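Asks: What follows is a protein structure lacking sequence information:
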């Protein structure tokens, strides 16, 4: 393989360009910035030089050896492959104040959304889990690896790996393959691959402390500590042992502590964040409705007068911008040299994420009835006194619903690596487990018990007076608490591969081949406490929500790399997978890498993908939860106006229950991916790159939104005896096709001066198209730059810019984050969500004795999230997926290496 400024080989004297990825990560085209393979102990190049050396512009080089880069199974003597791989070093991550894998992934311009503990406001439980979503095509189509191998999917969601299970303190670097449908790791990697690689062969230790707090009041601070230690050298001593322990605690921030973004009810702006489940209760009989405080203009705590003779309740007053959480992880690894060029290692991972989520007090979801002649039957002459009335009451005296969630992850891997007779081999057996416990700590109430208490004269649903002693006891008897749901996913796996050079076929360099296979057994178990689930009506869980399903997946693959002429090489791969439940599939991948001149690299790839529905998507039990607000019954409130016996607060601009769940008739998704990239490096200190990408997906698995069902399939809506909506079915389906394309842009500049080393890094993603179908035969809907109900938005443009300086023991940096604006959820009342720009700054000093202190500020201009009238996630007034309501935060980090 030819050597050039873009291809550092053994003995080359080359000063690496700065990061191609703007988060100070290195693209694999910059060889001196590449890093160790996920499964070997070899290194491509030295880690970034310390500040004292970098200030002089003298970056050391070293012998490369042969390594693997994410996306290929062939060990190579250079770091550039035909597919775009971004490499981000751990030191660079921490220097920017990033303290979690969730935060790291959310800052990738190629990642579209982030899911975290601030998004859930009601019964939509996330348990604090966070997921990656490369290209915005779904969290279930981004493959997350640890040291090149799969982890168990989150047991609560079942479609993706929870990023919180990754041992953050043990990470050495992260490799992001921005090309999808990998024939190496599995063709379900349609959006791309994120490979977290831990420290190996570590000698010495490191302790780090961090603290972060918003400058505005109310809470939301966090602190973390991590300790890593290793002993022994695999080559010199024949062994190495290491361990890493991390702990992070995050305190809650209430929505009411951010008045600048808080919105409740503003029809002119499209905000309807209120509920017909009120305190005191609203009552209904046919088209007659009322509330005791309606005549006073709903003059009560948390009440909003929305008209129609009833009162609505501000449920968001109990919401949180950030929830209480604790994350602990332990990673250990012991490796030993078995013989010359042969080694074995045993690693163990344990992590626990604990999250406490609060939501508004329990509503009487099934609308209990008060019978004629009972003590609290409403005194309303418009009512038929011989008929019952249904009530929508909220259990304010019981307090907020509190759910305590625990996610445990365990992983054990025994692997063997080495060389023999010109072959490089790597094989491992592994066990992965993810367990989630949902514990109702308080506030969940039984509708049946409340109905009895209303009719027995123990609780007056139309009064806000303190409960009597008998009423307090009745409320306590109605409360449902305890461990309600346990979910567990297990993956037992084996994998192995061989690679070697096979000769110089065309006089342009040695060809190489790799062959491999893998097997995994997947199991999903869900167990529900039927008593707690049946009584906790607003929890939405079915009492019969128990599952025990499994399947086997077998796969074999091969990869061939052939240099054809000087500077041009072709790589071809093919993978065969056999799923015991959905059948088999064969998928190819072909790529090329061409370097016509020393300063230019051209690369491209085509691949086909296949993603079988997960066990969770197939067998997830049916459950009821509340839809987004702002919906209207198409029968009783067509066009947002009550008709045919409709009641405004019950049937218009409100929430309904929706039934979610799996579908055993789902078909696999199929995909095609194309990439074409250019990297230009006119001189050593500057590089720029363009990577164009196209993705097409068929039979995409997702759940239709309630808004879509209302507009396109109203006949499927389940109704109560009085004609009102009982629930809207939104089970998983094969919805149709998705087509998206865009370009990743990067540029980097490095300038050594007598005043220090200055570096500038830039990366951005421009999405030209993102069109999808909401059903197989429907027309395409554009999602790029437009909010779509149930899907959020795909940003037209996102970028990150870093400015860094280092001299001696001093270093400083400035970081800019930007994302473009987009059409809002309800454009008739608010047309566009504004663009969002924030700036971070940091400075650090490394003492001669070893400690390093870093001080920084995130969002230093205290930018509020742009206004959005979306009603689907988090709190109203902004979108918690795309903007941070904490405001300006300051942080300090102390690191000591020994």
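Replies: Arrived safely. Because the structure is predicted, anything quoted here is derived from the model rather than measured.
Asks: from here on, contacts and neighbour counts on C-alpha atoms
Replies: Will do.
Asks: where do the helices sit along this structure?
Replies: 51-54, 90-95, 101-106, 447-455, 469-478, 530-535, 615-619, 648-651, 706-712 (DSSP state H).
Asks: Single out the most deeply packed of those.
Replies: Most buried of the helices of the chain by mean neighbour count (mean count of other C-alpha atoms under 10 Å) is helix 648-651; its value is a mean of 26.
Asks: For it, name the packing helices and strands.
Replies: With contacts defined as 3 or more C-alpha pairs under 8 Å, 6 or more residues apart in numbering; DSSP states H and E, helix 648-651 has no helix or strand neighbours.
Asks: Now tabulate the helices of the chain in TSV and tack on distance to residue 484.
Replies: Shown next, in TSV, are those (distance: least, C-alpha to C-alpha, whole Å):
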stretch	distance to residue 484
helix 51-54	53
helix 90-95	38
helix 101-106	27
helix 447-455	17
helix 469-478	16
helix 530-535	6
helix 615-619	18
helix 648-651	30
helix 706-712	26
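Asks: For residue 580, find the nearest of these.
Replies: helix 615-619 (11.8 Å; C-alpha to C-alpha).
Asks: Now do the closest one: distance to the chain's middle.
Replies: Taking the mean of its C-alpha atoms, helix 615-619 sits 19 Å from the chain's own mean (C-alpha atoms, centre = their mean, to the nearest Å).
Asks: put this beside the first:
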């Protein structure tokens, strides 16, 4: 369809076209999984027992992407539609259509026609991945002395994955300088190797959806299906020991102590692909990850912890805990936790807690190499010279630029830290009735983030080192690698309610679990001010800050059947405004400033004791009324999630039916 250059505030793209990648997205990726579990327990010396457990899984999945977009560039993929005996009818029709709008091109007759093309004949791009996991645990537990117990264990876990190319991938056929690659396959009749040879010969026709049988056969001849992408392995070896028992007596009961130590060794490796080696022919658009190949990396973690329960007096309990973690590559972190529970009256309880925590970067976030990708769009200006980074042809400082984008690991990352607080009240006036309300606050500092291009552009003054320039002072690179960026402050209320009555030979139960967001604000650097509230507004990164969301249910059950109806509610929020609307230069009659709330219902019926007491059959309907997600503007070149629904809130798959059988023997 025609590209809406006014909506995107990109006048230079007036004659461009648009293709809806969201319609090509695969909503349900195919996957087959086999899981297994075995456990054996032996009793030793009467009160001690030793257990051995083995769990694992084998999974085969296929991840599908939209068909490849093909367009010429002046460096490594110089393709255009030629004029020859094979192409003359199509060439002349296209040339005459262009000349009718741009008469000045009449002198160019006979020259190849440049194009941008979505290769429908290529089929969807596909990765096929096999993943194997296994975990073996050996544990022993039993009494030590009066009232004290121990538990000791050791485990080994491993996860391995490998990926190969499926459909939709083809050898490019050119070297980095644009010349044909002699190592790439050449289809019969083509003037050069790979996909480039097919296009420059006119065998593939970008101006039609219907390719000839010869073109399809030639396309198959340069297919890269089956080429290995990459693989990786993650291993964990762990041993732990803990003891627990009473210490002394207080007015409210016996003080209890639990303490333990554990040690684990983590190993990670990532294999690149021989198909992406320097001497191998390039596969067009394949996400080879050789830049992230890692030899075995090892991290050792030692930890010790203790937890003390003090029933100071009747109805009042104080729990104090602390944990020390020693990471070989990040140093030591000590994190305490303090919690209280007070029940002055049997139906009423007050509770509260305070704790600290931390999270270290993953191996990938630290060690991944730099992936250097060209920015393909024409919707970006230098944000230092043109605040906001939106191109404007009337302003020389706001000309469109196409820098390279760096992504990858950052060896200078630090752990992120957090402080958490919570306080609440619980009412239980009767056995089947309860109500709780809790306030919580989470403060996170040095957050480990992968900032979007838009976040960097909008805050260019805060991250000058992320905009790298060439000797002429022009923007050459935007560095989007992982970063410790600022802080996040989040506060909210958690509501839980349950109520039930007996009747009609069974029991009715209703309940709700809801979250009301009070605060969500972020800042991108330590010294920057906190930004505006993120509650109820669209954002590209993280979770959307919905003001209210809940899961509610009502159920009936007796000895033979259980029926449950569940409601899922997600509050609405302010929609994203595309550049033209945001700049106030254009309006669209169907633009919804606010995304509507998303409400769906699920129904499940379980039949119990079928044939014997250990059999259950459950029939279910998800999204009972087949509700479509509310329209939301979510697409951008960074996420590519589609422009009609918000994947962090809604599910576009509609009504679905489920069957589950449980048999114990």
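Replies: Great, that's in hand. Please read all numbers here as calculations on a predicted model, not as lab measurements.
Asks: just to revisit the earlier point, among the helices of the first structure, which is nearest residue 843 of the first structure?
Replies: helix 90-95 (8.7 Å).
Asks: Where in the second structure does that closest one fall?
Replies: Under TM-score structural alignment, helix 90-95 of the first structure corresponds to no residues of the second structure.
Asks: re the thing from before, residue 592 of the first structure: which of the helices of the first structure is closest?
Replies: Closest to residue 592 of the first structure of these is helix 101-106 (C-alpha to C-alpha; 27.9 Å).
Asks: elements contacting that closest one?
Replies: If contacts are counted by 3+ C-alpha pairs under 8 Å, 6+ apart, helix 101-106 of the first structure sits against no helix or strand.
Asks: and that helix, how far from the chain's centre?
Replies: 8 Å.
Asks: closest one to residue 764 of the first structure among the helices of the first structure?
Replies: Closest among these, once you apply C-alpha to C-alpha, is helix 101-106, at 13.3 Å.
Asks: What count of nearby residues applies to residue 625 of the second structure?
Replies: Residue 625 of the second structure has 13 neighbours, counted by other C-alpha atoms under 10 Å.
Asks: re the thing from before, which one of the helices of the first structure lies nearest to residue 205 of the first structure?
Replies: The nearest among the helices of the first structure, by C-alpha to C-alpha, is helix 90-95 at 14.3 Å.
Asks: just how off-centre is the closest one within its chain?
Replies: 20 Å.
Asks: do the same with stretch 316-326 of the second structure
Replies: 33 Å.
Asks: now stretch 393-410 of the first structure
Replies: 22 Å.
Asks: any idea which strand is longest in the second structure?
Replies: Counting residues, the longest strand found in the second structure (DSSP state E) is strand 228-250.
Asks: and it, what does it pack onto?
Replies: Using 3+ C-alpha pairs under 8 Å, 6+ apart, strand 228-250 of the second structure is in contact with strand 149-165, strand 253-271, strand 294-313.
Asks: Tell me which residues of it come out buried.
Replies: For strand 228-250 of the second structure, the buried set under the neighbour-count rule, 16 or more other C-alpha atoms under 10 Å, comprises 228-246.
Asks: and that strand with strand 253-271, angle?
Replies: 170 degrees (axes from the mean of the first three to the mean of the last three C-alpha atoms, to 10 degrees).
Asks: Could you tell me the angle between strand 228-250 of the second structure and strand 149-165?
Replies: 160 degrees.
Asks: Residue 524 of the second structure against residue 485, yeah?
Replies: Yes. Counting by C-alpha atoms under 8 Å, residue 485 is a contact partner of residue 524 of the second structure at 5.0 Å.
Asks: between the two, who's got more neighbours?
Replies: residue 524 (23 against 20).
Asks: Contact partners for the equivalent of that one over in the first structure?
Replies: Matched to the first structure by TM-score structural alignment, residue 524 of the second structure sits across from residue 774. Listed by C-alpha atoms under 8 Å, 6 or more residues apart in numbering, the contact set of residue 774 of the first structure reads 704, 708, 735, 736, 780, 781.
Asks: In CSV, list those residues along with distance to residue 866 of the first structure.
Replies: Shown next, in CSV, are these (distance: C-alpha to C-alpha, whole Å):
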residue, distance to residue 866 of the first structure
704, 27
708, 26
735, 31
736, 32
780, 28
781, 24
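Asks: And these, which is closest to residue 687 of the first structure?
Replies: residue 781 (37.0 Å).
Asks: who are the neighbours in contact with the closest one?
Replies: 771, 772, 773, 774.
Asks: which one of those residues has the most neighbours?
Replies: Counting neighbours by other C-alpha under 10 Å, residue 772 leads those with 24 neighbours.
Asks: Just list the residues touching the closest residue to that residue other than its chain neighbours, thanks.
Replies: Ranked by C-alpha to C-alpha, 6 or more residues apart in numbering and with sequence neighbours excluded, the top spatial neighbour of residue 772 of the first structure is residue 738, at 4.2 Å. The contact partners of residue 738 of the first structure, by C-alpha under 8 Å, 6+ apart, come to 695, 696, 697, 698, 700, 770, 771, 772, 773.
Asks: Could you verify my assumption that residue 42 of the second structure touches residue 138?
Replies: No. Using C-alpha under 8 Å, residue 42 of the second structure is not in contact with residue 138, being 11.4 Å away.
Asks: For those two, indicate the residue with more neighbours.
Replies: Set residue 42 of the second structure next to residue 138 and count neighbours by other C-alpha under 10 Å: residue 138 wins out with 18 against 10.
Asks: Trace the more buried one over to the first structure, please.
Replies: Aligning on TM-score structural alignment places residue 138 of the second structure opposite residue 414 in the first structure.
Asks: which ones are touching its match?
Replies: 344, 345, 346, 347, 428, 429, 430.
Asks: Which members of these are classed as buried?
Replies: Buried by 16+ other C-alpha under 10 Å: 344, 345, 346, 347, 428, 429, 430, out of the contacts of residue 414 of the first structure.
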